[in-house]
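K.L.:
From the sequence below, what's the structure:
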Amino acid sequence: MAQDLRLVLPQLIVLLTAMLALVAEMLRWRRAGLTTVAVGLGAATVVSAGRLAVHATAFSGTFRVDLLNHWSVLILCPTAVLCCLLARQELRGTPREGTVYSLLCFGTLGALVLAGSGDMMLLVLGLLMTSLSGFALAAYAKTEAGTEGALKYFIYGTVTTAILIFGLSYWVGITGSTLLSALGQPNLPAPLLAFGFVALLTGLGYAASLFPFHFWTPDTLEGAPVSVAAYLSVVPKIGAFFGLAQVCRSLPSTAVDWPLVLALLAVASMTFGNVLALRQTNVVRLLAYSTVTQAGYFLLPLVGVRGAMALPALVVFAAAYAAMNTGAFAIVLHTGRTLADFKRLGTTRIFTGLAMTVFLFSLVGIPPLAGFTGKLLLFESAMAAGYTWLAVVAVLNSALALAVYSRVIVAMYFAAPGGPAAPPAPAWEIRTVVGACLLATLGLTLAAQFFF
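P.N.:
This next block holds a predicted model:
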């Protein structure tokens, strides 16, 4: 038991941090809440960074301490801290400010549980933790749009989670175990394996904003505070895809051709997200549909998840996505939600406009930015698995994405003079978030060479 607890020490630190942030709120120590979160999640990151070479299982195989587990902590904990800084800027002085920090930590813990799942029950637990925290965060502002978005998030979440649990019950029935490793048994009934996999995709696809389970995403992100929208677009998504990767590593492809299913979903998600994003004038909704597009890219390494390139590609792209998407939302929080708010931003606030351009170009996959490195590894992973056609479709969608994000860039640099006044200088919280994300977006290409 002591060894198991040591293996899950980063997750325990995140749990303790969430509880302490809640206590700080109860005692009205509002400044202590953010400090507690920064110190706690920073400590979890440091602990996980020091054990990258550790590969084991805890609690009789129910929790996997592996590459996905370690990197989920290294990616999601810093991202959660940055989202807390955005929340501080957006929600400062509002009632229950500290509760938001606690909910962000609990949701992050759920994503970490998903990423290390070696058991079907942990998949359900992690999904519920991220979803329940997300419901509360989306409705926090108590606006009509926020309440509507949170209600849609809740309804979709309850239905898809119920389907997930129902499908996993069939897997438990045919394997006689809740462990994911039991799925590798020979001669399991193919129809029941397929049914369980579809149910799994329904539940995790909802959390990941994957087409066709994404319908809550635009309205929920638009109605939520921008800091919460940044969080919901990154942390649950990465947790869900890491959890799906854990399942795919154990699932036999002989009985069910699940790689082809994932490939088709990837094409649909990339294309649908780009086409819908082209129609948006609200930048938050544009980024919301962008998350649907990026969800399709996350599936590329999973079609050949047992290949040598698959998991490193997934991790690098997840890190790049967390940086560039969080940075883009930080600038939206500072500048405004519509394309009109970005008019001439590149000439009135030069650094802010340049940073937004870097984030958007990275989302497209322009070299030498982090998004390019991540997507290049994704394409190589898909081709190594024999899905060259999928890599070609992904490249074409990257070209289409350039048209999507260029609308914001054109507004920043080439719009006619006039329009809204230049926004004031960003607060220190936003400067910190943008600076950290910009550094990661520019430096990840070099850093990836040292880790993989």
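K.L.:
From now on I want contacts and neighbour counts done on CA atoms only, so please keep to that.
P.N.:
Fine.
K.L.:
And stretch 379-392, how far out from the chain middle?
P.N.:
23 Å (Cα atoms, centre = their mean, to the nearest Å).
K.L.:
which residues touch it?
P.N.:
The list of residues contacting stretch 379-392 from outside it, by Cα atoms under 8 Å, 6 or more residues apart in numbering, reads 263, 267, 300-301, 303-304, 307, 309-310, 313, 394.
K.L.:
from those residues, which is closest to residue 439?
P.N.:
Nearest to residue 439 among the contacts of stretch 379-392 is residue 313, at 19.9 Å by Cα to Cα.
K.L.:
Let me see the contact set for residue 439.
P.N.:
For residue 439, the contact set (Cα under 8 Å, 6+ apart) is empty.
K.L.:
what's the spacing between it and residue 445?
P.N.:
Shown here: residue 439 relative to residue 445, a distance of 11 Å by Cα to Cα, to the nearest Å.
K.L.:
Please apply the same query to residue 422.
P.N.:
As judged by Cα to Cα, residue 422 and residue 445 stand 33 Å apart.
K.L.:
Repeat that for residue 128.
P.N.:
34 Å.
K.L.:
what does residue 143 give?
P.N.:
Counting by Cα to Cα - residue 143 and residue 445 are separated by 41 Å.
K.L.:
Look at the two and report which has more neighbours.
P.N.:
Set residue 143 next to residue 445 and count neighbours by other Cα atoms under 10 Å: residue 445 wins out with 20 against 13.
K.L.:
can I assume the more buried one is in contact with residue 377?
P.N.:
No - when contacts are counted by Cα atoms under 8 Å, residue 445 is not listed as touching residue 377 (11.0 Å).
K.L.:
Please provide the structure for the following sequence as well, for comparison with the first:
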Amino acid sequence: MNSLEIDYLVLLPALIPIAGIVIILVVDLVNPSLRQLPFAVAGLAAIGASVATYPGLDQVRGDAQATLCVPVGGWVGLNQGLQGLPRTCFWQADSLTSSLQLGAGIATLVVVLLAWPRTRARSVTEGTREPIMAILLLTAFAGTMVVAASRDLGTWLIGLELATLPVIGLVALSGRRGAVAGAVQLLVTSLVSFALLVLGAALWLVATGSPMLDANAALVGEGFQSEAASSAQVAWPEASTAILALAVVLMIAGLGFKLSLVPFHAWTPTAYSGATVPVATFLATVSKIGALAALVVILRAITVVGASALAAIALLAALSMTVGNLMALRQNDVVRLLAWSTVAQAGWVVLPLVSVSSLGNRAAGTYLLTYVIATSVAFAVVALMLRERPGSGRTIDAYEGLWHRSPWRAGALALALTSLAGLPPGIIGLVGKVVALRPVVVEGWIWLAVIAAANAVLGVAVYLRWLKPVISTTEAAETVQPTTRGPGSRRVIMVGLALSSALLVVVSVQPDVLLRLLG
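P.N.:
Model prediction:
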């Protein structure tokens, strides 16, 4: 019973993207002239990984699929091994974890569709950007799947960096000056973030004496003599409580960079505007899912010891919502507007986490997936506009009269913007804001609820400013003729837009689909 217990079916959400990477490498070695096949493999890997999350989605609250388990003498864990032997598991996937993984899979599929090459083959003299991009996408996607289910410091840190470092290469891949500047800023930010995370992890290990990110380790760090601590004969000084609190604050700060929380947000507008639209979409969706999943792992571990180290979250949420909305109001470039929107929405995502509870964690997951779906639709419309108008598709003015030129595209963008604003017909956005505010009110954070309500009104102004020209039908807008010189396959981009829009329509008409998914 001292052997490692492995259930490969539970690991499939992470193994499938890795298998996709291997296939792309082999295919590119055999026939390097293909351009679309690497993206086809990446798309299939995203679909397969999404399907593989189903067993975790089917778990009732309190249960989880676990693997990579080892029996530990004297360790009383949540999962019991055969014949009553206690065990600790390095990988656990419950309904919240699997929902975040599913969201990452769908968002990755949309990104693959937005980045789809226009031609099937390339000449021998051309570069190999397509397989490189597909590999980097799948690597970052695999890291997101890993960090969501990891329950030990080593796997958690590796998964986080696996989800981050490939994105730096994706940003720089286009080779433009703005892309290089964005990649360098993202690299520097990532290094600072990783330093904070490693320092926080080291302090966690000092305070708890355990590499596991679970409640038993946190209890030991707080000085509680639980059955687990007594049987292991672990006794830590009272200073371990302060060390544990500092560890949590440092790890929250490190994840603040990845979530684009103020004041760790400076890289966001530069990286978004320098990257291609598909890469910016990945940064705004999949990367944010990975960061929140990592934060939820930490918060679940400290649920049993209270919220003494989490007052900083309330301040980060308030600052992020306010600064993000105020800066978004000044943007005429829609990509930079969406970048500052990410900062503001990140504040809403962490808002319910002031409640260190399952309610807070699931409310944060609900709001994040709402934001991811709506933002994917908005970026898909931008990608299609840039495909038709490479020179002017990034300005708000380019959307003048879109409702007249393309009603279905304007409708999709209108639904996305109203969802982000929390207005009808984007009902899911309104539901998401109510769900996010509920733990705040329950825990008595009245001042934070007032700031959130004020920012909800401010956010309406941000998104209606973009929506106003969309529904305009001026004669000048009606006579504009689109071009077809932009990058990417227009038909496949339209498929990505249709997929993300259909999903947004479903959750707007039936919000309980998303709410039940997250418990």
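K.L.:
Quick check: the aligned residue for residue 297 of the first structure in the second structure?
P.N.:
Aligning on TM-score structural alignment places residue 297 of the first structure opposite residue 348 in the second structure.
K.L.:
Helix or strand: which one has its match?
P.N.:
Under the criterion of DSSP states H and E, residue 348 of the second structure resides in helix 334-350.
K.L.:
cool, residue 24 of the second structure as well?
P.N.:
Counting by DSSP H and E, residue 24 of the second structure is part of helix 8-30.
K.L.:
Now do the buried residues in that helix.
P.N.:
10-18, 20-21, 23-24, 27-28 (16 or more other Cα atoms under 10 Å).
K.L.:
what ranges do the helices span in the stretch 251-400 of the second structure?
P.N.:
Using DSSP state H, counting those that start in this stretch, the helices assigned to the stretch 251-400 of the second structure run over residues 267-274, 277-284, 286-302, 311-328, 334-350, 358-388.
K.L.:
hang on, residue 434 of the first structure is in a helix, isn't it?
P.N.:
Yes - under DSSP: H, G, I helix; E, B strand; the rest coil, residue 434 of the first structure sits within a helix.
K.L.:
ok, it touching residue 331?
P.N.:
Yes - Residue 434 of the first structure is within contact range of residue 331, at 7.3 Å (criterion: Cα under 8 Å).
K.L.:
Neighbour count for those two, which is higher?
P.N.:
residue 434 (26 against 23).
K.L.:
Quick check: closest non-adjacent residue to the more buried one.
P.N.:
Spatially, and ignoring its direct neighbours in sequence, residue 434 of the first structure is nearest to residue 327 (5.2 Å; Cα to Cα, 6 or more residues apart in numbering).
K.L.:
Would you mind finding the match for the one you found in the second structure?
P.N.:
Match for residue 327 of the first structure (TM-score structural alignment): residue 377.
K.L.:
That match: neighbour count?
P.N.:
Burial measure for residue 377 of the second structure: 29 neighbouring residues, criterion other Cα under 10 Å.
K.L.:
ok, now residue 27 of the first structure?
P.N.:
If we define neighbours as other Cα under 10 Å, then residue 27 of the first structure has 10 of them.
K.L.:
Strands of the second structure, start to end?
P.N.:
65-71, 79-80, 86-93 (DSSP state E).
K.L.:
Can you check what angle separates the longest one from strand 65-71?
P.N.:
I take that to be strand 86-93 of the second structure. 150 degrees (axes from the mean of the first three to the mean of the last three Cα atoms, to 10 degrees).
K.L.:
how about the nearest residue to residue 123 of the first structure, chain neighbours excluded?
P.N.:
Nearest to residue 123 of the first structure is residue 114, by Cα to Cα, 6+ apart, at 5.4 Å.
K.L.:
what does the one you found align to in the second structure?
P.N.:
Counting by TM-score structural alignment, residue 114 of the first structure corresponds to residue 147 in the second structure.
K.L.:
thought its match was touching residue 160?
P.N.:
Yes - assessed by Cα under 8 Å, residue 147 of the second structure is found in contact with residue 160 at 5.9 Å.
K.L.:
Could you name every residue contacting both of these two?
P.N.:
Common neighbours of residue 147 of the second structure and residue 160, using Cα under 8 Å, 6+ apart, are 290, 294.
K.L.:
Give me the more crowded residue out of the two.
P.N.:
When residue 147 of the second structure and residue 160 are compared for neighbours, residue 147 comes out ahead with 31 against 26, by other Cα under 10 Å.
K.L.:
Give me the distance from stretch 207-223 of the first structure to the chain's centre.
P.N.:
For stretch 207-223 of the first structure, the separation from the chain centroid amounts to 12 Å (computed by Cα atoms, centre = their mean).
K.L.:
oh, I was asking about stretch 345-360 of the first structure
P.N.:
Worked out by Cα atoms, centre = their mean, stretch 345-360 of the first structure lies 24 Å from the chain centre.
K.L.:
The second structure: matching residues for that stretch?
P.N.:
Counting by TM-score structural alignment, stretch 345-360 of the first structure corresponds to 402-417 in the second structure.
K.L.:
Give me the buried stretch members for that stretch, please.
P.N.:
Those would be 402-405, 409-417, for stretch 402-417 of the second structure by 16+ other Cα under 10 Å.
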